[in-house]
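Colleague: okay, sequence plus prediction incoming.
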Amino acid sequence: MSSDDPPYLMALPDPVGAGKQKFQLCMSELLQLVRVHLPGRMAGAGPSEREQRIALRKALGYLDSDYLIDLPEPFFGALLRAAVYDPDPSFNRQFVEPLRVAFGARRTQEALLEVLRTGTNQERAGAARAWYWATLEMVEDIQVRWDQAALREFVVNEDIDVRRCLLPQLPLHPSHYPGELHPLVAEAVHIGRTHPDEYLRHRVELQVRTGI
């Protein structure tokens, strides 16, 4: 590829450990909450994952804030878990958006940051996948803390899913960080460039080249 060629994005690979069973438990938990608290909106929840997603999307008023004002507190944890355990970085939006609109961007982002800091590797990767949709309404001080925590996690955590999910939103210019973290930026770039994983090598070169 020459320097004049347009950049292309390699798709984020599927998780190595998808944890499908845990995600199904999250779906069941949400469906039960809807049946209890929003029974008038529950329809069409068949046995397949696709049917359940569609039913939850309608019941939660996905992207329709009028539906989300009065979601009771039990929905916060259930939506957070579903957003984290959903292996699909596009479909997880249907859990992150209701979470953010109903309970606020700050609370949502603080919760995902806590998962990044203290969760299992599967949960850390899921929090990174959910972060994109959670920051459509950015909270600047939390974004700073996320970027610094994500940089540290990328460098020290060798789990491939964690690194793959963190990298696309990880700033790789030293000026983005305080001076004491500049060596970690260089180390993160080195890890990406020399890693055996094709996605990490592709993505880090793209980000260094384009600044995205």
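Modeller: Ah, there it is.
Colleague: every contact and neighbour count from this point should use C-alpha atoms.
Modeller: OK.
Colleague: was I right about residue 22 contacting residue 85?
Modeller: Yes - between residue 22 and residue 85 there is a contact under Cα atoms under 8 Å: 6.8 Å.
Colleague: more crowded one of these two?
Modeller: The neighbour count for residue 22 versus residue 85, taken as other Cα atoms under 10 Å, is higher for residue 85 (28 against 14).
Colleague: SS state for residue 76?
Modeller: Secondary structure, DSSP: H, G, I helix; E, B strand; the rest coil: residue 76 is helix.
Colleague: mind listing the helices for this structure?
Modeller: Here the chain has its helices, by DSSP state H, at 20-37, 49-59, 74-85, 93-103, 105-118, 121-134, 140-156, 160-166, 182-194, 198-210.
Colleague: redo these as TSV? Include distance to residue 68.
Modeller: Below are these laid out as TSV (distance: least, Cα to Cα, whole Å):
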stretch	distance to residue 68
helix 20-37	12
helix 49-59	10
helix 74-85	10
helix 93-103	5
helix 105-118	13
helix 121-134	16
helix 140-156	23
helix 160-166	28
helix 182-194	39
helix 198-210	36
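Colleague: put this next to the first one:
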Amino acid sequence: MSEDVQDLLDGLIQQLCPDWSCEFPGPLAPDHERFELIAAKRMQVARVLRRRPDRAAALSEQVLATIVADEDSSCNRQLVAPLVTAIGRSAVLAGLLSYARSGSPAQQAGAARGWYWAQPTLVYPTRADLDNRRPTAASQAEWDEMADLCRAFRIACLTAFLATDDVRARADLAMRFTLNPEDYPPELAAEVDEARSIAAGDPQRYRRLLTDTTEAGLSQLGARPLRPVLPDP
């Protein structure tokens, strides 16, 4: 069974900032309480990890477990970014790949959500460079360096998609692989066809998978920050 993200955040808080307490100006609505508590705890943990990359590195396995347990596909980046800074992008991607290969369906889906923010970013200096797909040499080099991990993750997500009947997990996993046979070794042709058949049976849910030839990626135009910086209090 997958661990609860709030329990994992509580464990990190005990090790990073045991004197911190979560306070709100007024009572929380019952249907919003869990969401608000998780958001506050996530932000506090992220602040400490940003300030203390040594602690982020020492607790990297716990941070990674928290990332894959986090169901918020936007705010999970608050933990992904400091972990990438602390231990390096390839180590984070390798950890997410391990979850995609051997985790529970919920953890596999969480790895797919986390991968979006951990993957390398292609940077384009100008709009013309973006239109003509001319990224900077440095960002292209990092992209190329991670290519094997990205291919392995694509295959892991395809495999996990076929192995589960969990519709929510499948929806997240479907963002991280394609149905392009050229993206896979020939021996996986039957698996690609099976995934296509599943997607065709629910075309609204899997519209991106059926129409796009690449999985969702990240790009950056010029010096504009791709991800908002988490403010200090």
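Modeller: That came in fine, so what should we check first? Because the structure is predicted, anything quoted here is derived from the model rather than measured.
Colleague: rewinding a little: find residues that contact each of residue 22 and residue 85 of the first structure.
Modeller: Common contacts of residue 22 of the first structure and residue 85 (Cα atoms under 8 Å, 6 or more residues apart in numbering): none found.
Colleague: quick one, which of the helices of the first structure is nearest to residue 174 of the first structure?
Modeller: With Cα to Cα as the measure, helix 182-194 is the member of the helices of the first structure nearest residue 174 of the first structure (5.2 Å).
Colleague: relative to the second structure, which residues correspond to the closest one?
Modeller: Taking TM-score structural alignment as the measure, the second structure aligns residues 189-201 with helix 182-194 of the first structure.
Colleague: how about stretch 83-102 of the second structure: buried residues?
Modeller: By 16 or more other Cα atoms under 10 Å, the buried positions in stretch 83-102 of the second structure come out as 83-84, 86-87, 89-90, 92-97, 99-101.
Colleague: among those residues, which two are most distant?
Modeller: Of all pairs drawn from those, the one with the longest distance (Cα to Cα) is 86 and 101, at 23.6 Å.
Colleague: what's the counterpart of residue 153 of the second structure in the first structure?
Modeller: By TM-score structural alignment, residue 153 of the second structure lines up with residue 146.
Colleague: so what's the residue count around that match?
Modeller: Residue 146 of the first structure: 22 surrounding residues under other Cα under 10 Å.
Colleague: repeat for residue 194 of the first structure
Modeller: 11.
Colleague: that one and residue 204 touch, don't they?
Modeller: No - counting by Cα under 8 Å, residue 194 of the first structure does not reach residue 204; the two are 10.0 Å apart.
Colleague: out of the helices of the first structure, which gets nearest to residue 175 of the first structure?
Modeller: Set against residue 175 of the first structure and scored by Cα to Cα, the helices of the first structure come closest in helix 182-194, at 8.0 Å.
Colleague: give the buried residues for the closest one.
Modeller: Buried residues in helix 182-194 of the first structure (16+ other Cα under 10 Å): 182, 184, 185, 187, 188, 189, 191, 192, 193.
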